[in-house]
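>>> From the sequence below, what's the structure:
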Amino acid sequence: MPAHLPPTNISIPTMLNAAQVTQTLEDSLSEKTAYRPHKTFLLGLTGGGYVALGLVFFITSQVGAHVLPFGVAKVLGGIVFTTGLALVVLTGAELFTASTLSLTSRASGRITTSQLLRNWVLVYVANLCGALTIVCLVYFSGVWYDDHGQ
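Okay, here's the model as predicted:
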């Protein structure tokens, strides 16, 4: 190392083994299951809304895509749909599909069955409400009728 540069202490992340991954997953999901109901519902509401927005982006990208080569249109649709999933990950929103992993915390005895089911129901209903909110916004805005509904 050159003399004019100060030494750096770069921490290199280590890979976790399977047991550590499971433990980290259980810790995270046990914490999420303990959220207050209104927090869980709001996170689920935004999660459902983000996925619905991804679907709106997908549908919008496919309007007029018949002039593009088949593969290009599908890749474009895949890229814009994942925007919704990226929003879920980046904001920490809740999706029911991820909440089903809470079963690992239940299997290890860290949460009760009632906590598990309460979380599942809250997130599922919230995802549905979030998605339906976006559906209503799109429907009542009239965007669906652009290009004569084609």
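
>>> Every contact and neighbour count from this point should use C-alpha atoms.
Will do.

>>> Check which residues of the helix or strand where residue 136 lies are buried.
Element membership for residue 136, per DSSP states H and E: helix 113-141. Going by neighbour count (16 or more other CA atoms under 10 Å), the buried part of helix 113-141 is 116, 119-120, 122-135.

>>> by contact count, what packs against that helix?
Under the contact definition 3 or more CA pairs under 8 Å, 6 or more residues apart in numbering; DSSP states H and E, helix 113-141 sits against helix 18-33, helix 37-62, helix 96-99, helix 103-107.

>>> this one next, for a side-by-side:
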Amino acid sequence: MSYVNPPDLATKMVDAGEAKVFMSTRDTLIRAFMAAALLTLGAAFAVTVTVQTGEPLLGALLFPAGFCLVYLLGFDLLTGVFTLVPLALLDKRRGVTPRSLLRNWGLVFLGNLGGALTVAVMMAVIFTFGFSTPPDEVGRQLGTIGEGRTVGYAEHGAAGMLTLFVRGVMCNWMVSTGVVAAMMSKSVPGKVIAMWLPIMMFFYMGFEHSIVNMFLFPSGLMLGGDFSIMDYLVWNEIPTIIGNLVGGLTFVGLTIYATHGRTGKPRNRPAPVQETAAGEPAAEEQLVRG
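Got it, this is the predicted structure:
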């Protein structure tokens, strides 16, 4: 069967988290680099479609193409390992320690950052003809996105920071749902459908994804956006990473593990009612009811 039921899914999630912990440094970095590169190319594609058509929903509808390629090819995003790797630690898999968990997260972060920055530079070259002309319409839009989602939050102070954090939480709730949902199917069409819907939702609603932002904001800085690197770090990237961790682990990883991997003890069922040949409850049952 192509469908993996939830108890087996919980086991697959723990197994996946364990495998990522013991992956070699080289493979972890390569897979993280390529994951961010493909995802951010999808983001550049979605922004281009949105600007050229004037229809944000169409951009959101097409954005998941990059994400689907990431997981069909077995690459890793920080948002995904935030959800899966802690489950191997919680399940007490042999050799999985807090240090090995942090090592995995650190390597994936570095690989993702490298991939996102590479695409940011390459797309900036395209949008400016090798920095010889002002950015085109899509490039100008990337600069505007960077301003609105850094300085725009800062203008609201603590309320802006709270909004940014919650958008990070909601983002990885959706993104990790897509990562995990792909494991429910053994067919390519099933995996793609399972991933496509939650990823489209997060992008259209403007939630904050730390890896996508590693592309959007450096691009915006290179293309004339009116904000600083410190604005980007304080008023976007750092709170977004924390929100992504909380959202993916709390609302996806731990919930599925708790209810399907470590199912609670079922309640005692009531004894069946014995009936007479005439279909009436037995005499002792009638006394109880009376």
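
>>> Quick check: residue 111 of the second structure touching residue 26?
No - between residue 111 of the second structure and residue 26 there is no contact under CA atoms under 8 Å: 10.0 Å.

>>> Closest to the centroid, which residue in the first structure?
Nearest residue to the geometric centre of the first structure (CA atoms, centre = their mean): residue 88, 3.4 Å.

>>> Quick check, it in contact with residue 50.
Yes - counting by CA under 8 Å, residue 88 of the first structure touches residue 50, with 6.4 Å between them.

>>> Could you verify that residue 75 of the second structure is part of a strand?
No - per DSSP: H, G, I helix; E, B strand; the rest coil, residue 75 of the second structure lies outside any strand segment and is coil.

>>> That one matches what in the first structure?
Matched to the first structure by TM-score structural alignment, residue 75 of the second structure sits across from residue 93.

>>> Would you mind measuring from that match to residue 86 of the first structure?
Residue 93 of the first structure sits 10 Å away from residue 86 of the first structure, going by CA to CA, to the nearest Å.

>>> more crowded one of the two?
In this view residue 93 of the first structure and residue 86 are compared by other CA atoms under 10 Å, and residue 93 has more residues nearby, 22 against 14.

>>> dump the residue contacts of the more buried one.
Going by CA atoms under 8 Å, 6 or more residues apart in numbering, residue 93 of the first structure touches 43, 44, 46, 47.

>>> Now, of these, which are buried?
With neighbours counted by 16+ other CA under 10 Å, those contain buried members at 43, 44, 46, 47.

>>> Trace the second one over to the second structure, please.
When the two structures are superposed using TM-score structural alignment, residue 44 of the first structure falls opposite residue 32 in the second structure.

>>> From residue 140 of the second structure, how far out is that match?
Counting by CA to CA, the gap from residue 32 of the second structure to residue 140 of the second structure is 28 Å.

>>> for residue 218 of the second structure, same thing?
Distance from residue 218 of the second structure to residue 140 of the second structure, by CA to CA: 13 Å.

>>> between the two, which one's more packed in?
Ranked by neighbour count (other CA under 10 Å), residue 218 of the second structure and residue 140 place residue 218 first, with 22 against 18.

>>> unless I'm mixing things up, residue 77 of the first structure is touching residue 65, no?
No - using CA under 8 Å, residue 77 of the first structure makes no contact with residue 65, being 9.4 Å away.

>>> Give me the more crowded residue out of these two.
Per other CA under 10 Å, whichever of residue 77 of the first structure and residue 65 has more neighbours is residue 77, with 20 against 16.

>>> and the counterpart of that one in the second structure, what is it in contact with?
Alignment note: residue 77 of the first structure maps to residue 59 in the second structure; criterion TM-score structural alignment. By CA under 8 Å, 6+ apart, the contact set of residue 59 of the second structure is 45, 46, 47, 48, 49, 50, 204.

>>> For the fifth one, give me its contacts.
So that's residue 49 of the second structure. Residues near residue 49 of the second structure by CA under 8 Å, 6+ apart: 55, 58, 59.

>>> Take those residues and keep only those in helices.
Residues of the contacts of residue 49 of the second structure located in helices (DSSP state H): 58, 59.

>>> will you turn the contacts of residue 49 of the second structure into CSV that also has distance to residue 165 of the second structure?
Shown next, in CSV, are the contacts of residue 49 of the second structure (distance: CA to CA, whole Å):
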residue, distance to residue 165 of the second structure
55, 27
58, 26
59, 24
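
>>> Closest to residue 213 of the second structure out of the contacts of residue 49 of the second structure?
Nearest to residue 213 of the second structure among the contacts of residue 49 of the second structure: residue 59, at 16.4 Å, using CA to CA.
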